[in-house]
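*Asks:* Provided below for reference: sequence and predicted model.
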Amino acid sequence: MKGILLINLGSPDSPKPKDVKKYLGEFLMDERVIDIPFAARTALVKGIILNTRPKQSATAYQKIWWDEGSPLIVISERLQNKIQQEVEYPVALAMRYGSMTIQKGLQELVDKGVKEVFLMPLYPQFAMATTETILVLAEEIRNAHFPDLKISDLPAFYNRPDYIEVLSNSISEHLKGNDYEHLLFSYHGVPERHIRKRDVTKSHCTIDGSCCATPSPAHEFCYRHQCLEVTRLVAEKLQLKAHTYSTSFQSRLGFDPWLKPYTDRTIERYGKQGIKKMAIVTPAFVSDCLETLEEIAMEGEEIFHEMGGKEFTTIPCLNDDAEWVSLLAKWINEWATSNQFHQSSLTSLTEKL
C-alpha cells in the first residue's frame, strides 16, 4: 500500500517565548541550517541567540498568529485535507521542526498499512537547510524505526512547466488590475557557503553573476540557480518587461556572506529611487508563514513607506489554491501509478558529491 507524507518547515506550538525558544533551539541546532562545528554552533545558539531572539521572534509570531493557530500549520492542514479529497492514497502531514514530527507522520501512515511512502518536501528549490535536512532525518528515522518501509521523494520542482504555470497564474490573478511599477521576487536566503558545499562539480559555483546562467550539473542542487530560474521562467510566462522585476533574498542571519541582493535593502533602494507602487512575491515558500506575513507584508511595507513608497502589494503564497492542490494530486498519482521505485534525491546527491 502506498502513502503520502507532506512535509513543511514547522512552527512553535504557540507564540509564547518559551515555545518559540524551544522551536528555535531545534531549528538552529540543525547542522544543515547553521553548518559550523557542533561546539561553535552550541555556543552561538544556546549561548547567544536563544538568550535574545526568542522574545523578539515571539513578538513577531504574535502579530501573525491566527485564532486557529500557526498560519503555516493551519494552511498546511487545509492543503492536506484538500489533497486527500483528490487522491485515493492516505495523506499525512509532518513538519521538520516542532511537535508535528516526521516520525509521527510516518507512524500514522504505517498504522494504516502503508509500505511505500512518497515524501513531498514542500519546497520548490533544493537547499541544505530545507529539502536535504528533511531527507536526511527521514532516512535516519526509517532506519531506526521502519526498516522495511520504502521511501522515495519528490525532487525539486522549481522548473517544472506545470508548477511554473500554476505559480504564474496565481501571481497574475493577485495582480489583476494592479498597475505596479516593480515586481520583486523575494526568496529565503542561505549562506553563500551552502551553495559551494552542494556544488557537485566542486568548481562551478563561483557566485559571480554568471555561473547560474551557465549550464552545469551543479544546478541540480544549486539553490541560487533554482531561485533565479523560477524568476526567469515566471517572467517569461507572464511576459514581464525587462527592468520591471528583479530577484532578492531575505532572512539572513549572522555576519557571514549570504545570497545577495538582500530583500530589505532592495525594497529600500527602490523606494529611494522613486518607485511608488511595488508588488512582492515569495516563491521559496508554498505556504504563508512568519517570513511572508511578518517579515515581508509588515516589515517590508514599513521600509517601503519610510523610503517614500505608496502602494506595497504582497502576493500570497500558493497555500491551498485549487490549481496547486490539483497539481500536487497529479504528481502523487503519477508517482503511484509509475510502478517503479525512484531513487531518492538524497541518494543522488550523496553519489555525486
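*Replies:* Sure thing, it's come through.
*Asks:* For the rest of this, base every contact and every neighbour count on C-alpha atoms.
*Replies:* OK.
*Asks:* Tell me which residues touch residue 55, please.
*Replies:* By CA atoms under 8 Å, 6 or more residues apart in numbering, the contact set of residue 55 is 17, 20.
*Asks:* can you give me how far the top strand by length along the chain is from the chain middle?
*Replies:* Counting residues, the longest strand in the chain under DSSP state E turns out to be strand 2-10. In terms of CA atoms, centre = their mean, to the nearest Å, the centre of strand 2-10 is found 14 Å from the chain centre.
*Asks:* go on, stretch 30-46?
*Replies:* Stretch 30-46 sits 21 Å away from the centroid of its parent chain (CA atoms, centre = their mean).
*Asks:* Distance across that stretch, terminal residue to terminal residue?
*Replies:* End-to-end distance of stretch 30-46 (CA to CA, to the nearest Å): 13 Å.
*Asks:* And it, what's buried?
*Replies:* By neighbour count with 16 or more other CA atoms under 10 Å, stretch 30-46 contains the buried residues 30, 32-35, 41-42, 44-46.
*Asks:* Would you format those residues as a markdown table with distance to residue 209 and secondary structure included?
*Replies:* Output for those, formatted as a markdown table (distance: CA to CA, whole Å; DSSP: H, G, I helix; E, B strand; the rest coil):
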| residue | distance to residue 209 | secondary structure |
| --- | --- | --- |
| 30 | 29 | coil |
| 32 | 25 | coil |
| 33 | 24 | coil |
| 34 | 25 | coil |
| 35 | 24 | coil |
| 41 | 30 | helix |
| 42 | 34 | helix |
| 44 | 31 | helix |
| 45 | 32 | helix |
| 46 | 36 | helix |
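*Asks:* one more structure, for comparison:
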Amino acid sequence: MADTSVTRAVLLMNLGSPSSLQVKDVKTYLHEFLMDKRVIDYPYLFRKLLVDGIIVPFRAPRSAEAYGRIWWEEGSPLIVITKQLVAALSARVHVPVQWCMRYGMPRPDVAMDTLAQQYPNLQEVLLIPLYPHYAMSSYETAVVYAQHWHRKKRYPFRLAVLKPFYDDADYIQVLSAHIQNFLKPDYHLLFSYHGVPERHIRKSDITKQHCLQRTDCCEVPSPAHAFCYRHQVMVTTRLVAHRLGLGTDQYELSFQSRLGRDPWLKPYTAQRLQQLPAEGKKRLLVVCPAFVSDCLETLEEIDQEGRKTFLESGGESFEMIPCLNTIPSWIALLQKWIDQFVSGDQTMLWNAQPIKQAV
C-alpha cells in the first residue's frame, strides 16, 4: 500500500557488477562500462570498434575468471556490500533508502520507479554517489546517468545530489580511524587510487589552463580543483596522513587499474609494488580510498595480484586494508548526511551541474 506521508527518500549509487560469472554476462557488463563516453572518451564509432572488436572479446573471459576468484556465496561482493549498507541505513534513518548501479542492474530508473510507486507524495530524493572524489569516469558519469533517467521519466520529485566528500572533516576522521586499526610499526602505507587517463584531468579543467600545466598544479589554488580528481586524491591522502601523524617517508600514493597505453596518472601502483622491496620497504599496508566498497579492483587487483607482485619482488609482508564497507562509523556518517538533508541543511549538497564533457 502506498505511503502518502513520505516526502523525502535516499538513493545510493555504486559502480555495478556483472549479474553472474558467465562470460556472456561479463561481456554485457564490460560493454556497457567501456562504451560509456566518460570512461573511454573516444568518438563513438572508434570506441565501439575498440570495445566490441578488441577489448571485450579478449578481456571478458579473463575478467570472468578474476570475478570468480573474489565472488562470494551470496553473489558479487560489491552488490552484497551495497545491499548490506542499505539495510544498515534503513534501520537508522527515517526515510526510505533504495540503491542502484551505474552499470548493470538495478538502473537508477528501476529504483526511482519503486520510490515513486510506494511514495506518491515524494518531493525530493537525495542521490548519494558512493565516490569520495570527482572524476568524469566515476562521480560525474553516475550523476549524469541518474539525472538522465530522472528527466526521461519525468518523475515529480526533485533530485538532489551529495557532493564529493574527499575533504569532509567527518569523512577524513572515519577513514583515518579505520586505517589506524591496521597500522603497524615499520610498515609502509600505500594509498592506491583508481587511475584515470591524464586527458581526463585536462578535460575536466574548467579553466582550460591549469591542470597538468605545471608540476605543482594541485597545490596552486584554482577553480579547477572542484573537478580535479588528481587534486582531490592528494588532499585526501595529505589530510589522512596528517591525522595519523605519518611522516612523508611512511606513506605514498599511486594509481592502479590502468587500461591501454595512453599516459595515466602516475606513479602506477603495479610498478611501485615491484619497486618498494628494493627500496627497503618490505612490509606494506595498502588502502584504496577511491572506493568505499570492496570490489574487483580491491579484492582481486590489489589483495591477490598486487600481493603476489609485491611478495615475488622481495616483499616480506603485505596487508590490504578493507574499504569502509559497512563499518559502524561509516554508516553513522551517511546517517548524519541524510539527517542533514531531511532537515533542509544543504551543506553536503552539490550546488552545480556536473560539467558536460565534449568527448
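*Replies:* Yep, that arrived. If you're wondering where the values come from, they're calculated on a predicted model, not measured in any experiment.
*Asks:* re earlier: for the buried residues of stretch 30-46 of the first structure, which two are the farthest from each other?
*Replies:* Spatial extent of the buried residues of stretch 30-46 of the first structure (CA to CA) is set by the pair 32 and 46 at 16.6 Å.
*Asks:* which one in the second structure is aligned with residue 58 of the first structure?
*Replies:* Using TM-score structural alignment, the partner of residue 58 of the first structure in the second structure is residue 64.
*Asks:* let me fix that: residue 119 of the first structure
*Replies:* Checking with TM-score structural alignment, residue 119 of the first structure has residue 127 as its match.
*Asks:* mean shift between the helix or strand harbouring its match and the first structure?
*Replies:* If you go by DSSP states H and E, residue 127 of the second structure is part of strand 124-129. Superposing on the first structure and averaging over aligned pairs (mean CA distance after the TM-score superposition for the first structure), strand 124-129 of the second structure comes out at 0.4 Å.
*Asks:* and the angle for that strand with strand 8-16?
*Replies:* Here strand 124-129 of the second structure points in a direction 20 degrees away from that of strand 8-16 (axes from the mean of the first three to the mean of the last three CA atoms, to 10 degrees).
*Asks:* Show residues contacting strand 124-129 of the second structure.
*Replies:* Residues from elsewhere that reach strand 124-129 of the second structure (CA under 8 Å, 6+ apart): 7-14, 139, 142-143, 157-162, 338, 341.
*Asks:* Would you check how far apart the alignment partner in the first structure of residue 226 of the second structure and residue 148 of the first structure are?
*Replies:* Counting by TM-score structural alignment, residue 226 of the second structure corresponds to residue 220 in the first structure. Per CA to CA, residue 220 of the first structure is found 29 Å from residue 148 of the first structure.
*Asks:* next one: residue 323 of the first structure
*Replies:* As judged by CA to CA, residue 323 of the first structure and residue 148 of the first structure stand 35 Å apart.
*Asks:* Also residue 40 of the first structure?
*Replies:* Taking CA to CA, one finds residue 40 of the first structure at 37 Å from residue 148 of the first structure.
*Asks:* repeat for residue 49 of the first structure
*Replies:* Distance from residue 49 of the first structure to residue 148 of the first structure, by CA to CA: 40 Å.
*Asks:* need the strands for the stretch 1-150 of the first structure, in chain order.
*Replies:* 2-10, 91-97, 116-121, 150-153 (DSSP state E, counting those that start in this stretch).
*Asks:* re earlier: mind checking which of residue 49 and residue 148 of the first structure has more residues around it?
*Replies:* Using other CA atoms under 10 Å as the criterion, residue 49 of the first structure and residue 148 rank with residue 49 on top: 16 against 10.
*Asks:* can you tell me which residues contact the equivalent of that one over in the second structure?
*Replies:* Under the alignment defined by TM-score structural alignment, residue 49 of the first structure corresponds to residue 55 in the second structure. By CA under 8 Å, 6+ apart, no residues touch residue 55 of the second structure.
*Asks:* now residue 65 of the first structure: how far from residue 339 of the first structure?
*Replies:* Going from residue 65 of the first structure to residue 339 of the first structure by CA to CA gives 42 Å.
*Asks:* For the two, indicate the residue with more neighbours.
*Replies:* Between residue 65 of the first structure and residue 339, counted using other CA under 10 Å, the more crowded position is residue 65 (17 against 8).
*Asks:* quick revisit: quick one: the longest strand of the first structure aligns where in the second structure?
*Replies:* Per TM-score structural alignment, the counterpart of strand 2-10 of the first structure in the second structure is residues 8-16.
*Asks:* And the matching stretch against the first structure, how far off on average?
*Replies:* Comparing stretch 8-16 of the second structure with its match in the first structure after superposition yields a mean distance of 0.3 Å (mean CA distance after the TM-score superposition for the first structure).
*Asks:* Tell me which residue of the first structure is furthest from the middle?
*Replies:* Within the first structure, residue 274 marks the point farthest from the mean C-alpha position, 31.0 Å out by CA atoms, centre = their mean.
*Asks:* Now for the counterpart of residue 147 of the second structure in the first structure, how many residues are close by?
*Replies:* Superposed on the first structure with TM-score structural alignment, residue 147 of the second structure falls opposite residue 139. Residues within reach of residue 139 of the first structure, counting by other CA under 10 Å, total 17.
*Asks:* residues in contact with residue 139 of the first structure?
*Replies:* Applying CA under 8 Å, 6+ apart, no residues contact residue 139 of the first structure.
*Asks:* Next one: it from residue 335 of the first structure, what distance?
*Replies:* According to CA to CA, residue 139 of the first structure and residue 335 of the first structure sit 19 Å apart.
*Asks:* Alright, I will stop here.
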